[in-house]
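Peer 1: Got a predicted model here, sequence first, then my questions.
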Amino acid sequence: MMSMKTLNRRLTLAAPLSVALLTAGTGLAIGSTNGSATAGSMGDDTLTVSPSEELPPGMIDLKGGKVTMGSTPKAIEELMTNASNQKMIRVLDGETPEHSSRVGSFAIGKYEVTNEQYLEYVKATGKRPPENWAGKALDEARAAFGKAEAEKAMADKSYDRQKWDEAKKDAWWRSNWQEVDWAIPEGQEAMPVCYIDFDDAVGYARWAGLRLPTEEEWVFAARSDKKSVFPWGDDWNGEKRAHTSETGSEKPRPVGSFPDGASPFGVQDMAGSVWEWTADPYNPFKDFKPNTYKFKKSSGKEKVTPEPNFNSSFRIIKGGSPQVPMLAARIATRQGAKRTQTTNAVGMRVASSVTPGVDRARAIWETDVQPSQARTQGEVFDFDGVVALDRWSADTPDKRADGYSVIKGYDHILFAPRNEFETTPGGELNRESRKQPVVLGIFATTVPILEPALAPGTYFVAYREKGRMMVSGAEEMPAEGDEKKKEGDDEGEGEDETPEAGDEIPLELLTPAERLLRQIDLKKDLLIFTTVDTGEYVTSMEFPQIKTDVKATKADDGEIIFSKKAAFDENKEKIQEDWMKFKANIRRSSSRVIPIEFDMKVDGAALGTKWRTERISPTGK
C-alpha cells in the first residue's frame, strides 16, 4: 500500500530519468553503427542517435492514408430493427454523414494503457491515482457517510437522506486521496487503467512524451482504409474477439486477452475492454444535417428526427466496454463524455507523431507557453519545424503480451522555431530588437547544457541586435563600433536615458525587460534565454546578426549536427569538447526564411545513449 506521504518521500529520493541516465559513461561521436546514426567516436563508447523509424515503446507504426468516418443514415436505420438499439438513436445519428478523410503517418499504442504503466506516471509526478486503487478507503468512506446520514435522519425526521452515489464517491476521492493508502489491486497490474478523466489521460500521455489519438487516427488504426464494422471485419462472432456485455462478465481482463480481435495493423482491444479517450471534442461531422428515421415499434411504424447531444466541451470516447453490447463496439460509434467523468468503463490509449519532439513541443506550448504572461509578443510556433532529440526509458515485465512495455520516463532536447514574422523589412526587425528582444523560438531540455549554462527547463530564445535601447522620442546612442559622437555636439541631445548598472533603482524593482538591459552586454549581437513562466533572464550567447530574407531551399527543414571541437582543460591539456548545432528556419513566406543556427556544448560522456532524431547529419557537415 502507498500513501501520499510515502510517495512524496520516494519522489524526493528518486533521481529523475535525466539524472539517472547521466551516469552512463558514454562518449560523443560522429559515425554510423549497426544502421543507427551516431555522433562520432571516442574509444568504444558512442552517443547513439537512432533513425526516426525507431518507435516509442509499445507502439505500432502506421503510415497513414485514406480513412472512412461515420455511417450513412441508411446504415443507422437498419440498426433500428432491434428495439434496444432504438433507445440509442440520438447517439447513432451523431455518426452521420459517412465521409472520407486522410490521416498522416503516426504511431499508436498496441495496447490500452494499463494500471502498472499509469503507476509510473503517478510515482513520477505525484498526481492523483485512480480511485479503484483504494477500495478499502472508499468502503470506509461510504460507511462513514451512511452513518452520518442516518444520524441526521434520526435527529430530523424531515431530513432528506442522501445516497452515496458515483458523484459523491468521486468528490470524496478527489478531496481525500492524499490522506489514504492505495495500491493497484492484486492481479490487475496489466489490466486497462480506468477511473481517469480526460485531463488525467492527457497528463499521462504528455509525461510519457506521447499524446492522445485523434478520432480519425483511432478509426484508421481500427480499420485501415476499409469500411469494416469491427476491427476484424463485418461479422460479429465477438465473444472470442472482444470484451463486451456479450461475454457475460464485466470483470476486467488483461490487455491482449483477445488477440483474434486485433485490427489489420495488429492493434489490440479496440472493441470492448474500456472506452478510450480521444483528443477531439464531441462536435458534429462537417456537413451534418438532421435525419429522419422510420422504424417499427410495438405500436406501429414511427418517424423520428433525433437531435444528437453534441457538446464541444465533451471529448469523444471510442471502443465500448464490458458494460455495453456490440453496438457500441462498432468502429463508427462515437460517444461524447464530460472531461471530468471517471468510471470503471473509461480508459485510454496513446499515440505519437512521427517527428521526434513534436508532441512534447505541443504539450509545452499548451501547458507552459500559451498561458504565460511572459509571452508579450503573441508569438506562435512552428511545431512541424521542431528539431529535437528524444528517448524513452522502459521495462518489459515478465508474463506480458507481446510488444508490451512500461515507460519509466522520457527525455528530450528540442528547439521549436517561431511560426513566422510579419513582412517587416529585415533592417527594421534588427533595429526593433533593441527595444525588445525578438523571440525566435522555444528551447526545452530535460538534461543540463554546459554552454550556454542551462539547467533542465523551458526557455524563450530571443535575439537582440547590439546597441543601446532608445527611449521614446530620443535618438539612439551609438554602440561600440558605431560612429562616435563628434566634439562640440550638444551633450543633451539624443542622450541615452537607459539606466546604468550604478543607478539607484534596485534590480528587483524593475520589470524583467528593464532588468534584462542591466544583465546583458549591449555591445554584442546576442541570443538571449529567458524563463517561459516569468520572462526572467537566464543567460545569453553571442550570435551573428540575423539574416531576414534568405531564399528557402528543399534542405531548409532543419537538423541537428554533432561535432568535436578542440579545447584546453584547466591544466592546459588538449581535449575534445562535444557540441550540438541546432539549425532551424522561421518562415517569412513560401519562398523566404530566416535561418537560425546556434551551438551548444554538452557533456557527451554524461549524456547517455539511444537518442532518437529525424534530422541528423551523421558526417557533421
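Peer 2: Noted; the coordinates are in hand. Numbers count the residues shown, from 1 in each chain.
Peer 1: Please count neighbours and contacts with C-alpha atoms only from this point.
Peer 2: Will do.
Peer 1: so where do the strands sit in the stretch 101-250 of the chain?
Peer 2: For the stretch 101-250 of the chain, strands defined by DSSP state E, counting those that start in this stretch occupy the ranges 106-109.
Peer 1: In the top strand by length along the chain, which residues are buried?
Peer 2: Using DSSP state E, we find that the single longest strand of the chain is strand 574-587. Residues of strand 574-587 classed as buried: 577-587 (neighbour count, 16 or more other C-alpha atoms under 10 Å).
Peer 1: Export these to TSV and append columns for distance to residue 515.
Peer 2: Listed next are those as TSV, based on distance: C-alpha to C-alpha, whole Å:
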residue	distance to residue 515
577	33
578	32
579	30
580	30
581	29
582	28
583	29
584	29
585	29
586	28
587	31
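Peer 1: Three-state assignment for residue 76, please.
Peer 2: Taken by DSSP: H, G, I helix; E, B strand; the rest coil, the conformation at residue 76 corresponds to helix.
Peer 1: May I see the buried residues of the helix ranked longest in the chain?
Peer 2: Counting by DSSP state H, the longest helix found in the chain is helix 135-155. For helix 135-155, burial by neighbour count (16+ other C-alpha under 10 Å) applies to 137-138, 141-142, 145-146, 149.
Peer 1: Distance of residue 39 relative to residue 563?
Peer 2: Per C-alpha to C-alpha, to the nearest Å, residue 39 is found 7 Å from residue 563.
Peer 1: Structure two is appended below for comparative analysis:
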Amino acid sequence: MESNKPACCSASRNAIQSNHRMPANDLMPSNGESDKSTEQMILLPGGTFLMGTNDQEGFSSDGEGPVREIEVSSFYIAPCTVTNFEFKQFIHATGYKTEAETFGWSYVFHLFVSEAASMNVIDSVRHSPWWLAVEGADWCHPSGPDSGIEELLDHPVIHISWNDAMAYCRWAGKRLPTEAEWEYAARGGLVQKRYPWGDELKPGGKHMCNIWQGKFPLKNHASDGYEGTAPAQSYDSNGYGLYNASGNIWEWCSDWFSPTYHIEGKKVNPIGPSTGVSKVVRGGSYLCHKSYCNRFRVAARSRNTPDSTTGNMGFRCAADVH
C-alpha cells in the first residue's frame, strides 16, 4: 500500500515560518541529580526478530517492508513513556527550557483548544487543518496557556521535541531506543503480528489501546475510555511488559528517518543512516484511526523534524547493558 494517508503526527515545525530563534543543540548535560538506575526498566536479552511487514495494510513508501531478520544486543527499555511527573522533576532539577517554550508555540489538536485559547492560534497546517499552532502551548500547558497538567501527572509528557527527549535522557543517564530496539520490544516476543498483542484489534471486544474512536477529525466517541492521552500505564502490557506500544502517543527513536536505508543497511544493531532531515517516530497515537493513518500497527513508522512538537508526541527511555 502506498502512503497516501498522512500520519496523525503534525507537520514539521518549519511548516509555519516563525520569528523565534532556533534553540542551540547544546543539550543539557547530566548534573548528577537524576536517577540513573535501571531498576524500573525492563532488561531484554538480545536476539533476532523479523522486523517490518509485508502486510497489505502496510505503507511500502514509508519503508515498512520488506520483512528482514534483524539482530539486537541486550538492552534496557522503560515499560512506560516518560510521564508529566517525571519530566517535571527534570525541569525542576535543571531549569531546562523546552523547544516549544523557546519558540513560544506548539501544535494542538483543534478539539482541545478552548474558546479562550483560540485567541492564541497563530496558524494551522495547510493539509492537516485540525492541527493548530497555539501560542503558549507546551509540555505543562498541553492545550494552550489556559490548560495545565495537575490532573495529568501520570499521563505521558507531550509537546516534546527529539532534542528535548535527548536532553532528558542525558540528564537521566539513559538514551532513546533505536528503531530496531523499539520494534523488538514493542512486539513483545510475538512474530509478525499486527499489534503488540496479536492480529485482532479488539480481541473479544476488548479495547487494547488508545486510538481514535469515531469519525476523524470531527468526532471522537472515546469508547476506549480516553479522548486525549491515557495514563502511561494503561491497558494490558505486551509480552515483554511494555505499556501503550500502540496508540496513546508517538514515541521518538534515535534514528534518522529513511524509507530505503533498511534494504541495504546493517542487520545487526542497526542505528539508521548517519544523516537526515527527520527523526523516526513510532507507535501511533490517540489520533490514529484505520480510515485515516492506520499507523498504530507495530511495524508502522513515521517521521518529524527534531525540533517539532505536538500534542501527541513524547518518548520512552532505553539504556545500555554494562
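Peer 2: Structure received. Because the structure is a prediction, the values reported are computed rather than measured.
Peer 1: between residue 39 and residue 563 of the first structure, who's got more neighbours?
Peer 2: residue 39 (29 against 22; other C-alpha atoms under 10 Å).
Peer 1: isn't the more buried one right up against residue 30?
Peer 2: Yes - the pair residue 39 of the first structure / residue 30 is scored as a contact, 3.4 Å apart, by C-alpha atoms under 8 Å.
Peer 1: what's near enough to touch whichever residue in the second structure pairs up with residue 70 of the first structure?
Peer 2: Using TM-score structural alignment as the criterion, residue 70 of the first structure maps onto residue 52 of the second structure. Applying C-alpha atoms under 8 Å, 6 or more residues apart in numbering to residue 52 of the second structure gives the contacts 64-68, 299-300.
Peer 1: Ok, residue 280 of the first structure next?
Peer 2: 214-215, 315-316.
Peer 1: Could you export these as CSV, including neighbour count and distance to residue 288 of the first structure?
Peer 2: Compiled in CSV, the contacts of residue 280 of the first structure are given as follows (neighbours: other C-alpha atoms under 10 Å; distance: C-alpha to C-alpha, whole Å):
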residue, neighbour count, distance to residue 288 of the first structure
214, 18, 19
215, 22, 16
315, 23, 18
316, 26, 16
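Peer 1: who touches whatever residue of the second structure lines up with residue 218 of the first structure in this structure?
Peer 2: Aligned counterpart of residue 218 of the first structure in the second structure: residue 182 (TM-score structural alignment). Neighbour list for residue 182 of the second structure: 253, 282 [criterion: C-alpha under 8 Å, 6+ apart].
Peer 1: now residue 312 of the second structure
Peer 2: 9, 158-159, 229, 248-250, 285-287 are the contacts of residue 312 of the second structure under C-alpha under 8 Å, 6+ apart.
Peer 1: one more time with 7 Å, if that's ok
Peer 2: By C-alpha atoms under 7 Å, 6 or more residues apart in numbering, the contact list for residue 312 of the second structure reads 9, 158-159, 249-250, 285.
Peer 1: try residue 66 of the second structure
Peer 2: If you count contacts by C-alpha under 7 Å, 6+ apart, residue 66 of the second structure has them with 52-54.
Peer 1: How much space separates the aligned partner of it in the first structure from residue 124 of the first structure?
Peer 2: Matched by TM-score structural alignment, residue 66 of the second structure corresponds to residue 97 in the first structure. For residue 97 of the first structure, the distance to residue 124 of the first structure equals 43 Å [C-alpha to C-alpha].
Peer 1: Likewise for residue 517 of the first structure?
Peer 2: Plainly put, residue 517 of the first structure is 38 Å away from residue 124 of the first structure if you go by C-alpha to C-alpha.
Peer 1: Same check on residue 147 of the first structure?
Peer 2: Distance of residue 147 of the first structure to residue 124 of the first structure, computed by C-alpha to C-alpha: 37 Å.
Peer 1: circling back: can I have the buried ones of the contacts of residue 52 of the second structure as a ChimeraX selection?
Peer 2: Buried members of the contacts of residue 52 of the second structure can be picked out in ChimeraX with the line below, counting by 16+ other C-alpha under 10 Å:
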select :64,65,67,299,300
